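**Student:** starting from these lines, generate the structure:
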Amino acid sequence: MNPISAILPEDAPFSPEQREWLNGYLTGLLAPFAGGAEQAPTGIPITIAWGSQTGTSEGLAKKFAKAATKAGLQPSIVDLGEFDPASLTTLEHLIIITSTYGDGEAPDNAQNFHNFLHSDAAPKLENLNYAVLSLGDSSYPDFCQCGIDFDLALQKLGAKPIVARVDLDVEYDDDYASWTSSLLGELSSVEVASDDDDEDTGYNKKNPFTAEVLQLENLNAEESARSTTHVEISLKDSGLTYEAGDALGVYPINDSQLVDDLIDALGFDASEEIDGKPLSQLLSEDYEIRNITLPLAKAWAEASASESLSALTTADDRAALSDYLWGREIIDLVKEHPISFASAADFLAMLKPLAARLYSIASSPKAHEDEVHLTVGVVKYDSLGRERKGVCSTYFSERTDKAQPRVFVHSNKAFRPPADPTVPMIMVGPGTGIAPFRAFLEEREATQATGKNWLFFGNPHVAQDFLYQDQLQQLQKDGYLHQLSTAFSRDQEEKIYVQDKMIEHGADLYQWLSEGGHFYVCGDASRMAKDVDKALHQVIETHGKMSAEEAAEYVNMLKADKRYGRDVY
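**Tutor:** So this is what the prediction gives:
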């Protein structure tokens, strides 16, 4: 009979080391109920700390804790935002599972821990054994950078890796299973069978629901330079449920013209079957055929024996490679650095699986039963004499008549409207960043919440790009949108952005925060979200009469109290 192992709730009022000790103590007390005191676990206690922006790392931390318990270990789980760095000197085994966010940054809840490890206050950690599992997307240049930073910092402080760090890409199931097996093999003598846990029931990422598109509408005026598609999808009979703040995962299909052009450029036969599917279908439905990731660029440089591409991929300064890759797709590699493939299967082996795209849900389930709405910015531009198209955005705007979207719900517990319906809510969502805040406002209207709501929205032109204008103005009339601050950047000579509006209304914004208000931002991570964060610090410093250090501590307090939510990409 397996021993019983206790895991205290994450919100239990104990420090990580106290929770670790209590988990072991309680496990010992429970042992007689598992068939006798002689079956008390002898496994070591481990602390599993997670850094997550959208919940994926948190989910993997809980999954790993289950596997560790089955292996006879004594795991405790802790949010890195609540982890006391001083306890590092008292721990013997630390497992870090973290994502990377924005431009190679730590998730919000892991920023303080990241700063501590790289500060002069970080102690020597010769007695600490650790492992790092890093999550990321190799389509981005700073792939898994936060996990890399943690790994290097811990080694520099003298900590010893139990197993080598593993960097997980978007499709990570096999690599996660291998890392789990290796790590548990080092920590325990108990063999644990592979466990797909409860994710295998119902529709999910591995088993998406084939949905029906109910409505598509361009939210921009015809003369606008932008195109934003409002998408309404039926979830009827799917059993899928979601909450305001969650995301919808969508598996798209690739543009058929790009598929045909790629096959022609490679000299393959579109009808050739590989694993029972024609090549054209595989490239349409199963593989990424646009973005050039760094691993692909390196592999292509080696296979093509291209000296120029090799120099770009091996240089310490990635700026030149980024400049080269901008506006280029895999078909450009095929033409500029040709490879003589022995077979189409060899070419496919170099590609990533076609990953789902996550979109912030733009509806409340309380307002739209059995439906989910999205706000999708259409990506189309010309580069190197060729029109380029975003895979999923043009799938909705141009190709949904060819296949029904396969979807699943991605929960984001860290991005929710305030649980207390009476507290103020401040939302900053320019462009398609308005999506979750439409959901938040619908949620507050459906529940007749009495808390004040303030939306900052921006786009280029009021006459062409005021997304959901009619609905927002109706919410104002109905008393559910108490303040709407807009920044239409190109309607005047001097450009105005949402962060400028925050500073303009700084006194009121700080008053709302002082009343317990929650602050949210959604949209571009590389520029907008950073500018908004800087403006937030400035508002607090100015109107709270604080020093820069005190304002930073105030913002950290907002994050610790779960009152500062970010859904940025």
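
**Student:** drop to CA atoms for contacts and neighbour counts, all remaining ones
**Tutor:** OK.

**Student:** in which helix or strand does residue 501 reside?
**Tutor:** For residue 501, the host element (DSSP states H and E) is helix 498-504.

**Student:** in the helix or strand just after that helix, what counts as buried?
**Tutor:** For helix 498-504, the succeeding helix or strand toward the C-terminus, using DSSP H and E, is helix 506-514. Residues 506, 509-510, 512-513 are the ones in helix 506-514 that count as buried (16 or more other C-alpha atoms under 10 Å).

**Student:** and for helix 506-514, what are the contacting residues?
**Tutor:** Helix 506-514 is contacted by residues 424, 502, 519, 539-540, 543-544 when judged by C-alpha atoms under 8 Å, 6 or more residues apart in numbering.

**Student:** for comparison, sequence B:
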Amino acid sequence: MTANGAPVTKRILFQIHWFLGITAGLVLALMGVTGATMSFEDEISEALSPRLYAPGVPAGPDLSPDQLIARVQADNPGYYIARLDWEMARDRSHSVRLSSSEGRGRKQGQVDRATGAWLGAPAGEGFFHLMDDLHRWLALPGGGNGIGRQITAFSAIALIFFALSGLYLRWPRQALDWRAWLVLDLRKTGRNLWRALHVVIGTWVLLFYLLSALTGLWWSYDWYRQGVIYSLTGKTPSEEGRRSEKRDGIAPRPSIDPAWTAFRRATGNDYIWVRITQPAPSQPMKTISFDARPEGARHLRQTDKYSYDPASYALEKRDLYDRRPLGVIITQSVYELHRGAFFGLPGRIIMMLTSLTMPLFTVTGFLLYLSRRKRKQAARALAGDVAAVAGGDMGGGDLLIAYASQTGTAEIRARNAAQALAHGGVRAQVVPVGRLTRDMLAGAQRILFVVSTYGEGEPPDMARGFASRLLRGGPIDLGHVHYGVLAIGDREYPDFCAFGITVDGWMAGAGAQPLFPLIAMGHDDEAAEQAWHDALHDLGAGEGDRGQMVIPFTPWRLVARHALNPDSPALTAYHLQFEPVGTDVPEWQAGDIVELHPCNAPAAVEALLASQAPEGDLIAVPAALRAELARAMLPEAGTPLTMAAARALRPLPAREYSAASIMADGVLDLVVRQVRDDDGRLGIGSGWLTAHMVPGETTMMRVRPNPGFRTDPAARGAMILIGNGTGIAGLRAHLRAAANDGMGGHWLLFGERSRAHERYFDAELSAWLADGTLARLDRSFSRDADCGRYVQHLLADAGAELRERIGKGATILVCGSLEGMAQSVHQALIAILGEAMLNDLAEVGRYKRDVY
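**Tutor:** Prediction:
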């Protein structure tokens, strides 16, 4: 299977898996419950009617087999005894099965061993008969010859497919780790819990379901039964013996008693139970056979067979169970295998429990299907809104919205603006600025630019080509165009919104007329938010936020945290894992960004509180005040701390981190390095996550789509992943997605400090090398004397292979620090590929960066 073929295979198997699940799932659930109900039918029947099975030792002697058969058949005209189960213990009654001499009528019950009197059927016979009909053919008309048998047979085949395809679909990356297969984490909620129940318990019961389905087909198809017999015994059913042809009239019936006497004389008390069978009256009795079960047998078919000549009553054959070939034993014990009794009482219990779990897979499968359908409908609705407002790819529209985004914020705002305008009846096209041409600008009437500034006043990667082609190109006359600019940036940088200001100046210099003054927006900038809202409203946007891509913050619980470089002299980096608290699990992809609201160090809050007089609001509401201060920018010591004052404090800004996992992992992973201020105190964000927050505690988080660092598995070639330090987070997510999709052949170049301490996720990387997810792994260790190189040096040494991979359609993904690594890597890539090619790759989404 090729790397590209594996995800296709998975998608096809997945589609068939869920389609069969919603069609055959209910039937399998019913078959599982009914099968489990019948697991202990004999024991339950006897418990319900104990005197029927064990009436006590009779006063008179036992009737012989011939006498008992004659008495029972005389009392039941039109029926013959097809099967007599003889109990050796004299306090127990015998079981008989009566079959109609004509037709398919049947009776089953207990008879008195001394008189042959009919004692009746057990109390639960009707119920178990219904369970049997439901289990075999859904109690539909036609019985074993009707459509019900075909439905249950198809469902058994579906169960085999479920087991095998489910095993393939859930194959873990660490296949040799038993925990990856068998450990069920009940701390999960919602969709993650449903999936965990479905796949983990499915693994527990997989072998039992395969056994149940493969043996169940024995009664569904004659060709299957014949094939199994031949494969296990080397004989065809004809060689095993066929039922005699039916004749007119009554065939001679030899006496059984002489053979019975010989059998008892030879075996004595070796057996506790013997089955005597008879053919229909119209068929000759070619042999008199006794199937005898010893005490301690594991299952009902563990019997020895004694065959006597009906003329001379001499023993023809003694077929002992323990001396039969295994294949023969299996073909004679299919029913016992089917219900688990072949493996004794533990096997019956396990098979009963696994059968009872069948509805679990139907329920969880339906929940997962409905959840997936709901999400896909929401995605289609959102896509439909965008398509509607876009008016097609590059077709006509009232307004053109061009975005330049590095982490997805500008793109989301651009699409939100288009949807808001659509609700007011204004059509808008949404395009990345990299696709703008001079002709498009010249043909437009109104243009909105939603652009981010990146790094030290630079354009986002996707806008580098636009900047070089248009902004730095020759003059252009845009006097007929009306435009507006929303510039997004970070006020902590001196070149706040520099790229947006550049675009605004270029449009004004080309003669374009402003629709509104440039709006420069930073984090949590309420004034800019209001100005943008007013600008859109003036352009005709509808009120409300229907269809807006607004992602709320929700509580997430920290479930695990461990140091990645515990003994390193460098600052400690941690691997953290979170799970959502509610049942509504957000979706995310590799490349997305996690935003979270940190809290102040508890010691800092307590120190501030201790500096205040213990009176007033502080005494009245200490817990509420602490909660407010934990989330706010702390004031100077001595500031009055009333509740009103605390609520007026500026909230702590959200922190952003690269998601280090994918949804299939069930947890949201982060990689966070501790940051310390000049006075040695931990930074607010890293301190909260790595030191002050304890496992089990919650924090407010959200996962924000980052189209600028996402990739399309169906469209991309192999990835070239480049990064350093905690940048392993975003690269790891992409590798986990590739491994989950079965797409291999990728190349990771990664820079770390020392080989001894900073080999982050080394076991995973080694496993990906082994299974082909990674075709090549290059690492540099800048602090090691025998290396002393950085990741850009690795690139320079591998320029030829880099160019070759780019020529084959590879995508470059860079994640890590902006200062030093990202800039040096960018220059190395320019030296290898050329600036024009690198800009072209960025515009078409084959050069993406998540740097900070």
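
**Student:** overlay them and tell me the TM-score.
**Tutor:** Laid over one another, the chains give 0.74 as their TM-score (TM-score structural alignment, normalised by the length of the first structure), with 467 aligned residues with a C-alpha RMSD of 3.3 Å.

**Student:** can you show me the helices along the stretch 1-150 of the second structure?
**Tutor:** For the stretch 1-150 of the second structure, the helices defined by DSSP state H, counting those that start in this stretch cover 5-37, 41-48, 50-53, 65-75, 125-137, 147-169.

**Student:** equivalent analysis for the stretch 151-300 of the first structure, please.
**Tutor:** Taking DSSP H, counting those that start in this stretch as the criterion, the stretch 151-300 of the first structure carries its helices at 173-187, 256-266, 279-285, 294-304.

**Student:** for residue 466 of the first structure, find the nearest of these.
**Tutor:** helix 256-266 (32.3 Å; C-alpha to C-alpha).

**Student:** just give me the mean distance for the closest one relative to the second structure.
**Tutor:** Once superposed with the second structure, the aligned residues differ from helix 256-266 of the first structure by a mean of 4.9 Å; criterion: mean C-alpha distance after the TM-score superposition for the first structure.

**Student:** who are the packing partners of that helix?
**Tutor:** If contacts are counted by 3 or more C-alpha pairs under 8 Å, 6 or more residues apart in numbering; DSSP states H and E, helix 256-266 of the first structure sits against helix 279-285, helix 330-336.

**Student:** in the helix holding residue 501 of the first structure, what's buried?
**Tutor:** 498-499, 501-503.

**Student:** do the same with stretch 180-197 of the first structure
**Tutor:** Neighbour-count burial for stretch 180-197 of the first structure flags 180-181, 183-184, 187-188, 192 (criterion: 16+ other C-alpha under 10 Å).

**Student:** for it, what is the distance to the chain centroid?
**Tutor:** Centroid separation between stretch 180-197 of the first structure and its chain, computed with C-alpha atoms, centre = their mean, to the nearest Å, is 27 Å.

**Student:** can you list contacts of that stretch?
**Tutor:** So stretch 180-197 of the first structure is contacted by 43-44, 63-64, 67-68, 70-73, 131, 162-163, 177 (C-alpha under 8 Å, 6+ apart).

**Student:** okay, and which of those map to strands?
**Tutor:** residue 131 (DSSP state E).

**Student:** what sits against the corresponding residue of the second structure for residue 378 of the first structure?
**Tutor:** Matched by TM-score structural alignment, residue 378 of the first structure corresponds to residue 674 in the second structure. Contacts here follow C-alpha under 8 Å, 6+ apart; on that basis residue 674 of the second structure touches 571-574, 682-683, 686-687, 690.

**Student:** which residue packs closest to the residue opposite residue 737 of the second structure in the first structure once aligned, ignoring adjacent ones?
**Tutor:** The alignment partner of residue 737 of the second structure in the first structure, by TM-score structural alignment, is residue 443. In space, and not counting its chain neighbours, residue 443 of the first structure is closest to residue 364: 5.4 Å by C-alpha to C-alpha, 6 or more residues apart in numbering.

**Student:** next one: residue 157 of the first structure
**Tutor:** Using C-alpha to C-alpha, 6+ apart, the closest residue to residue 157 of the first structure is residue 124 (5.0 Å).

**Student:** correct me, but the one you found touches residue 154?
**Tutor:** No. Taking contacts as C-alpha atoms under 8 Å, residue 124 of the first structure lies outside contact range of residue 154: 9.0 Å.

**Student:** neighbour count winner among these two?
**Tutor:** Under the neighbour definition other C-alpha atoms under 10 Å, residue 124 of the first structure and residue 154 were set side by side, and residue 154 has more, 23 against 15.

**Student:** how about the more buried one, what's its partner in the second structure?
**Tutor:** Under the alignment (TM-score structural alignment), residue 154 of the first structure maps onto residue 507 of the second structure.

**Student:** what's the answer for residue 508 of the first structure, then?
**Tutor:** By TM-score structural alignment, residue 508 of the first structure lines up with residue 801.

**Student:** residue contacts, residue 307 of the first structure?
**Tutor:** residue 301.

**Student:** follow-up on the earlier one: please report how far the residue nearest to residue 157 of the first structure lies from residue 163 of the first structure.
**Tutor:** Counting by C-alpha to C-alpha, to the nearest Å, the separation of residue 124 of the first structure from residue 163 of the first structure is 20 Å.

**Student:** matching residues in the first structure for the strand or helix carrying residue 193 of the second structure?
**Tutor:** Following DSSP H and E, one finds residue 193 of the second structure within helix 190-216. Here helix 190-216 of the second structure fails to align to any part of the first structure, judged by TM-score structural alignment.

**Student:** how about the nearest residue to whatever residue of the second structure lines up with residue 170 of the first structure, chain neighbours excluded?
**Tutor:** With TM-score structural alignment defining the correspondence, residue 170 of the first structure maps onto residue 523 in the second structure. Nearest residue to residue 523 of the second structure in three dimensions, chain neighbours excluded: residue 490, at 6.6 Å (C-alpha to C-alpha, 6+ apart).

**Student:** and that neighbour, how far is that from residue 163 of the second structure?
**Tutor:** According to C-alpha to C-alpha, residue 490 of the second structure and residue 163 of the second structure sit 52 Å apart.

**Student:** I am finished for the moment; much appreciated.
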